[in-house]
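**Student:** after the sequence you'll find the predicted model.
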Amino acid sequence: MVSTTGTSRVSRAAVRPTGQERTFGADELIVSKTDTRGVITYANDVFCRVGAYELHEVVGQPHNLIRHPEMPRAVFKLLWDTVSAGRELFAYVNNLAADGANYWVLAHVTPSFGPGGKVVGYHSNRRRPARAGVEAVQPLYRELLAEESRHGTGRAAAEAGSALLAARLAERGVDYDEFVWSLIPDVEA
């Protein structure tokens, strides 16, 4: 694990989306670890390269450093509710790089357990998602963002988005995991 001592805060306010999308290799994994507060304790070289950060710029920073403004708060609320309860979650996530580019990932976030089964942090592996999956999730995410925007930027927005997400999933007769897995193309033998 990388020490967080002596790191400087990176200003997220200065990063504005450029609309330039980047990707990464199908055989690459973006990996990061956080403590229970979501502060980055480890990031691999792919995380840094794709996110356009140096390692010292991310370690010690909140993981939402890479949160794209076009990602619904409801998805992050679901993610944190799930992993803090000790369960894993897969999610399609649009991230924001330090240079304003965005990059989509299929994230697998898991809790890390310490002695006695207590959650001591979180571990996330991200793969390059299939384009069809990204295109399928975008209309739902836009709808969630529109709903959230009607309720401000805080807890009320996340709650409103979460209620709409639950309703849309109920209409489909699936939970979020089943929805995500339905967007992942079958691998042909």
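**Tutor:** The structure has been received and is ready for your questions.
**Student:** C-alpha from now on. contacts and neighbour counts both.
**Tutor:** Noted.
**Student:** helix, strand, or coil at the residue most central in space within the chain?
**Tutor:** In the chain, the residue lying closest to the centroid (C-alpha atoms, centre = their mean) is V93, at 4.7 Å. When classified by DSSP: H, G, I helix; E, B strand; the rest coil, V93 comes out as strand.
**Student:** separation between it and R49?
**Tutor:** Distance, V93 to R49, using C-alpha to C-alpha, to the nearest Å: 17 Å.
**Student:** pull out the buried positions in the longest strand along the chain.
**Tutor:** Using DSSP state E, we find that the single longest strand of the chain is strand 102-113. If you call a residue buried by 16 or more other C-alpha atoms under 10 Å, then strand 102-113 has these buried ones: N102, Y103, W104, V105, L106, A107, H108, V109, T110, P111, S112.
**Student:** comparison target below:
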Amino acid sequence: MQEEKQYFVKENDFIVSKTDTKGKITYCNEPFLEIIGAKASDLLGKPHNIIRHPDMPRIVFKLLWDRIKSKKEIFAFVKNRSFKGGYYWVFANVTASLDERGEIVGYHSVRRRPNMDGVKFIEGVYKKLLEAEKIGGMEASGKLLEKILKESNMEYDELVHKLQRG
């Protein structure tokens, strides 16, 4: 089996995308297009999960959607696919975009280069979560994530920020 090529977000780049309330891409910046090897026309109107890597546990995205639908931000380590073949890791911040009445009109994500030591740790966690999902679905994965956080004596946000800071 051929190993996938890994791409890296440039040190000073911020990858930005916006979606509508259904998760369809409405905006993407040049660093985003560059790392995935696409033109804006390849992405606009498409579901953001077009770049989801199969190594990502579904429970992470459930947590993400639960947070942003309740107008709370979330940070996460995310492994994405590149259209050039291969993958890249990001440290993502995702928030709801609100109109003047405070209603959600879409979502906004800003991603940057992750701490690679944090990635090494989170890769191991994600593998365990994926295994749990294969056996017992998202419920099993969610319980395992709770157990991992309890054993680390940290809340989710505290853990991901610690991993990113190094």
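**Tutor:** Good, I have the coordinates. Here the structure is a predicted model, which means the values were calculated and not measured.
**Student:** residue boundaries of the helices in the second structure?
**Tutor:** 30-36, 40-43, 58-69, 116-152, 156-165 (DSSP state H).
**Student:** quick one: which of these is nearest R101 of the second structure?
**Tutor:** Smallest distance to R101 of the second structure across these (C-alpha to C-alpha): 15.4 Å, for helix 58-69.
**Student:** what does the longest strand of the first structure correspond to over in the second structure?
**Tutor:** The aligned range for strand 102-113 of the first structure in the second structure is 87-98, by TM-score structural alignment.
**Student:** before we move on, what about stretch 41-57 of the first structure?
**Tutor:** The counterpart of stretch 41-57 of the first structure in the second structure, using TM-score structural alignment, spans residues 26-42.
**Student:** please enumerate residues in contact with the matching stretch?
**Tutor:** 7-9, 13-20, 44-45, 81-84, 88 (C-alpha atoms under 8 Å, 6 or more residues apart in numbering).
**Student:** separation between the closest residue to I25 of the second structure other than its chain neighbours and K71 of the second structure?
**Tutor:** Leaving aside its sequence neighbours, I25 of the second structure sits nearest to T19 (C-alpha to C-alpha, 6 or more residues apart in numbering; 4.3 Å). Separation of T19 of the second structure from K71 of the second structure (C-alpha to C-alpha) stands at 15 Å.
**Student:** more crowded one of these two?
**Tutor:** Neighbour totals were compared for T19 of the second structure and K71, and T19 leads with 23 against 17 (other C-alpha atoms under 10 Å).
**Student:** quick one: residues contacting that one.
**Tutor:** So T19 of the second structure contacts I25, T26, Y27, H48, G106, Y107, H108 (C-alpha under 8 Å, 6+ apart).
**Student:** would you agree the first one is in contact with H48?
**Tutor:** Yes: applying C-alpha atoms under 8 Å, one finds I25 of the second structure in contact with H48, separated by 5.7 Å.
**Student:** which of these two has more neighbours?
**Tutor:** Ranked by neighbour count (other C-alpha under 10 Å), I25 of the second structure and H48 place I25 first, with 23 against 18.
**Student:** check contacts around that one.
**Tutor:** Contacts of I25 of the second structure (C-alpha under 8 Å, 6+ apart): S17, K18, T19, L43, L44, G45, K46, P47, H48.
**Student:** tell me which of the residues you listed is nearest to D117 of the second structure?
**Tutor:** Nearest to D117 of the second structure among these: S17, at 25.3 Å, using C-alpha to C-alpha.
**Student:** got the buried residues of strand 102-113 of the first structure as CSV, with distance to Y53 of the first structure columns?
**Tutor:** Below are the buried residues of strand 102-113 of the first structure laid out as CSV (distance: C-alpha to C-alpha, whole Å):
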residue, distance to Y53 of the first structure
N102, 13
Y103, 14
W104, 17
V105, 17
L106, 20
A107, 19
H108, 21
V109, 21
T110, 23
P111, 24
S112, 25
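**Student:** what about stretch 43-62 of the first structure, start to end distance?
**Tutor:** Termini of stretch 43-62 of the first structure sit 12 Å apart (C-alpha to C-alpha).
**Student:** same question for stretch 30-47 of the first structure.
**Tutor:** End-to-end distance of stretch 30-47 of the first structure (C-alpha to C-alpha): 5 Å.
**Student:** I'd say G19 of the first structure and N102 touch.
**Tutor:** Yes: checked against C-alpha under 8 Å, the pair G19 of the first structure and N102 is within contact range at 7.0 Å.
**Student:** and S70 of the second structure, how far is that from F32 of the second structure?
**Tutor:** 26 Å.
**Student:** which of these two has more residues huddled nearby?
**Tutor:** With neighbours defined as other C-alpha under 10 Å, S70 of the second structure and F32 compare such that F32 has more, 21 against 11.
**Student:** list the contacts of whatever residue of the second structure lines up with D27 of the first structure.
**Tutor:** Mapped onto the second structure by TM-score structural alignment, D27 of the first structure lines up with N12. N12 of the second structure sits next to R112 when contact means C-alpha under 8 Å, 6+ apart.
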